[in-house]
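> whatever this is, show me its structure:
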Amino acid sequence: MRAAFSAALVEAATRDERVVLLTGDHGYALFDEFRKRCPDQYINAGIAEQNMVGVAAGLAKAGFRPIVYGLSAFVPVRVVEQIKIDVCYEKLPVIFTGDGAGLVYSTLGTSHQSFEDIACLRSVPYIDIMSPCDAHELTACMSTALTLQSPVYMRMGKADLGSVHAKAPSLARGELACVQRGQSRVQFIATGSMVKTACTLGAELDVSVWSAPWIKPLDAGQLGALAASSSAFVTLEEHSAAGGLGAAVLEAISEANPVPVLRIGVGERFSETCGSHAHAMREHGLDLASVRARVEPFVDKWTMSDAC
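This is a model prediction of the structure:
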C-alpha cells in the first residue's frame, strides 16, 4: 500500500507542479523517488507538525495543492486544532495522510499507536475521511482526493496484508465497495486492515462483505437500502469502536432503517503489553480467532431470527 502511495504522489506531482509534499521528518525511504523526481515540491517541515499544517494552509491559499504526511498518531491527532482552524474553517484543499494507523506501531506503545484518529476528525466540518483497505483502493482514494476542492484525511495501515481488489474500484464519493457476496441477510462492513478478516469470516459464514474506503461521508442512501434488505450489520475496524466506522454506520441508519449493529474495534483501553502487530491485535481482540468468537454467535442469532 505504501508503494502505491509513493507512486501516486510522484504521478500527481509530475502531472501538476502545484502539488507539494510536506512531511514532519518522516518517510525518508518512502519519498526517495519523489525527492529525486520533484525536489522543488518537497518540504521537510521537521518535528513541528502544528507549524507544518499552518504552512500547508498558506500554500493552499496561494494556489498550491499540499499533501501533508505524518504518522497518524501525530497527523491528525496532534494537530486537530490546526486542521480545524487553519484548513477546515476555510475549506482549503489540503490532503492529510496518516501512516501507521491503528496498532501497527505496536512496539512503540500508546504514544505511536493510533486508534482515535477517525473519531478526532469526524465531527470537524468539511473534511472527508478515507480509509483504503489495499493498494487498489488507495490509488482510487488518492485520485479522488486530488479532485476535491476541500480538506481530506486518508489513514493508512503500514502492515501490507495484500490485495482485496483485482483493480482500483470505481466508486462515487462515500460509496461502499462490495468485495464478496454471501447468502446471509447479515452484512459485514469493514475498513482498512479489517477487510481481510471480514473476507475470511464472510466466506466461512456465507456473509457478504463490503469495504468502506470512505468513513466520512458515507452514502446514506446506499446504507439505508442495504439495511432495508438486511437483518443485521457487523462493522470491523482497526480503530476504536467508539467514534469510528461502526458509529458512523449506526448514525447513518438510525432514523431510516435501523438494524442491530455489532461493532468490532478497539475497546475502552490502551495497550498494556509490548510485542508485534499480531500480538497487539490479539491483545485488543482484533485477531481472527477473537473476532470469530464474537461474530459467529451474532450471525447465528440474526440468521435464526430470519428463519422465524
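> from now on I want contacts and neighbour counts done on CA atoms only, so please keep to that.
OK.
> do you know how far Asp219 is from Ala12?
Here Asp219 is placed at a distance of 27 Å from Ala12 (CA to CA, to the nearest Å).
> try Phe74
Phe74 is 24 Å from Ala12, where distance means CA to CA.
> which residue, other than its chain neighbours, is closest to Ala227?
Across the structure, with CA to CA, 6 or more residues apart in numbering as the measure, the residue nearest Ala227 apart from its sequence neighbours is Asn257 (5.9 Å).
> on that earlier part again, which of Phe74 and Ala12 has more neighbours?
Shown here are Phe74 and Ala12; by other CA atoms under 10 Å, Phe74 has more neighbours (23 against 18).
> what kind of secondary structure is that one in?
Three states are possible here, and by DSSP: H, G, I helix; E, B strand; the rest coil the one that applies to Phe74 is coil.
> which residues touch it?
With contacts defined as CA atoms under 8 Å, 6 or more residues apart in numbering, the neighbours of Phe74 are Glu49, Gly98.
> mind doing that once more with 7 Å?
Residues in contact with Phe74, defined by CA atoms under 7 Å, 6 or more residues apart in numbering, are absent; none qualify.
> Proceed likewise with the subsequent sequence, for comparison:
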Amino acid sequence: MRTAFINTLCEIAKKDERIWLLCGDLGYSVLEGFAGQFPQRFVNVGIAEQNMIGIAAGLAMCGKIVFVYSIVNFPIMRCFEQIRNDVCYHNLNVNIVAVGGGLTYSSLGYTHHGMEDLAVMRVLPNMTVIAPGDPLEAKLATQAIVNRSSPCYLRLGKAGEPQVHPREPQFEIGKAIELQSGTDLTLISIGGMLDLTVKAAEKLTMQGYSIEVLSMPTLYPLDEQSILQSAQKTKKIITLEEHGIGGLGSAVAEVLAQSGESVKFSPLRLKREAVKTAGSQTVLRSQQGLDLDGIVQSALAMLQRVY
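The predicted structure is shown next:
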C-alpha cells in the first residue's frame, strides 16, 4: 500500500506545487522518489515527531497541502497533543500517513504494533480517518484526500499486500465498497484484513451460505446507511480489523445500538492484552483468531447458532 501511496502522491505533486511531504527519519526506500523529484518540498525532520506536526501545521497555515509520514505509533502516540491542538483545532490541511497498521511490524515488538490508532484518531474534531483495504483503495484514497482541506489520518499496511479488487472500485470518502452481495451474513472489513475477509467469504459460499462483503475504508465519517441496509438484509454482522477496542467494531456497534435493529453482531479484532510473542504477522494474526480459519469458524458459529 505504501508504494501505491507514494507513487500517487508523486503524480499529484507534479501538477500541484502545494504538496509537501515530511518524514521522521525513515521510509528511505519508499520516499526517495518524492525526495528526488521535489527536494524543495521534502523535509526529513528527524526523530522529532512532535516538531514534525508543528512544522506541518505551519506549512498548512501558509496554504500548503502537507503529508507527514512515519511508522504508525510514532506520529500518533508521541504527537497526540500537537495533532489535537495544532492541526484539528485549527482544521488544517495536514494528512498524517501511518505505515505498519496493526501487526504489520510484527517482529519489531509492541513498540511498533498499531493497535489503538484508529480509536485515538476517530475521536478528534475535523479528523477524517481512512484505512484502505488494498493498493487500489490506497491509490484512490490518496487522490481523494488531496481534494479536501481538513485533517486526515491515512492508515496503511507496509508493502506487498495483494490487490483484492479486480479493477478500480468507485471510491468516495465516507462510503463503503460492496464486493459481494448476500443474505445470510455480512462481513465488514477495514484496512489490511480485506484479503482474508474475501477469502473467508469464498469458503463460506462454497458451504452454501450467501455472504455479503463490505470494505469500509473510511472509519470517520462512517457509512451508517450501508451498515443499516446490510443489517436489515442479513440480520448478522461480523466486523474484521487488525486493531483493538474503539475501531470499526466499536463504531458499527454504536450504529446498530442506536438504530434499534435486531441484529446478531460480533467484532473480530485484536485482544486488549499486549502482544508479547515474537513472530511474523501471519503467526500473530493466527494467535488473535484473525487468520482465515479463525474468521471462517467465527462466521460458522454465528450462522449455525440457534437463537
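> where does the TM-score land?
Comparison of the two superposed chains (TM-score structural alignment, normalised by the length of structure 2) gives a TM-score of 0.94, and 301 aligned residues with a CA RMSD of 1.4 Å.
> before we move on, the earlier item: secondary structure element for the residue nearest to Ala227 of structure 1?
Applying DSSP states H and E as the criterion places Asn257 of structure 1 outside every helix and strand.
> quick one, what contacts it?
Taking CA under 7 Å, 6+ apart as the contact definition, Asn257 of structure 1 lies against Gly224, Ala227, Ala228.
> turn these into CSV, including secondary structure and neighbour count.
Shown next, in CSV, are these (DSSP: H, G, I helix; E, B strand; the rest coil; neighbours: other CA atoms under 10 Å):
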residue, secondary structure, neighbour count
Gly224, helix, 20
Ala227, helix, 22
Ala228, helix, 15
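> which one's the longest helix in structure 1?
Counting by DSSP state H, the longest helix found in structure 1 is helix 288-307.
> which residues touch that helix?
Outside of helix 288-307 of structure 1, the residues within contact range by CA under 7 Å, 6+ apart are Ser184, Arg185, Val186, Thr197, Leu201, Ser231, Ala232, Gly285.
> what's near enough to touch the residue nearest the centre of structure 1?
For structure 1, the residue nearest the mean C-alpha position is Ser131 (2.0 Å; CA atoms, centre = their mean). By CA under 7 Å, 6+ apart, the residues touching Ser131 of structure 1 are Met154, Arg155, Met156, Thr191, Gly192, Pro213, Trp214, Ile215.
> repeat that with 8 Å
Contacts were defined as CA under 8 Å, 6+ apart; by that measure Ser131 of structure 1 touches Met154, Arg155, Met156, Thr191, Gly192, Ala212, Pro213, Trp214, Ile215.
> so the third one touches Leu103, yeah?
No - in this structure, Met156 of structure 1 is not within contact of Leu103 by CA atoms under 8 Å, at 11.3 Å.
> before we move on, back to that, now the contacts of Asn257 of structure 1 in CSV, with distance to Cys274 of structure 1?
Rendered in CSV, the data for these read as follows (distance: CA to CA, whole Å):
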residue, distance to Cys274 of structure 1
Gly224, 41
Ala227, 39
Ala228, 43
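> what stretch of structure 2 does stretch 132-148 of structure 1 fall on?
Structural correspondence for stretch 132-148 of structure 1: residues 132-148 of structure 2, per TM-score structural alignment.
> in that stretch, which residues are buried?
Neighbour-count burial for stretch 132-148 of structure 2, counted by 16 or more other CA atoms under 10 Å, picks out 132-143, 145-146.
> next: stretch 47-62 of structure 1.
When neighbours are counted by 16+ other CA under 10 Å, the buried residues of stretch 47-62 of structure 1 are found to be Glu49, Gln50, Met52, Val53, Gly54, Val55, Ala56, Ala57, Gly58, Leu59, Ala60.
> repeat that for stretch 203-222 of structure 1.
Within stretch 203-222 of structure 1, the residues that count as buried by 16+ other CA under 10 Å are 205-220.
> now the end-to-end length of that stretch.
Using CA to CA, one end of stretch 203-222 of structure 1 lies 23 Å from the other.
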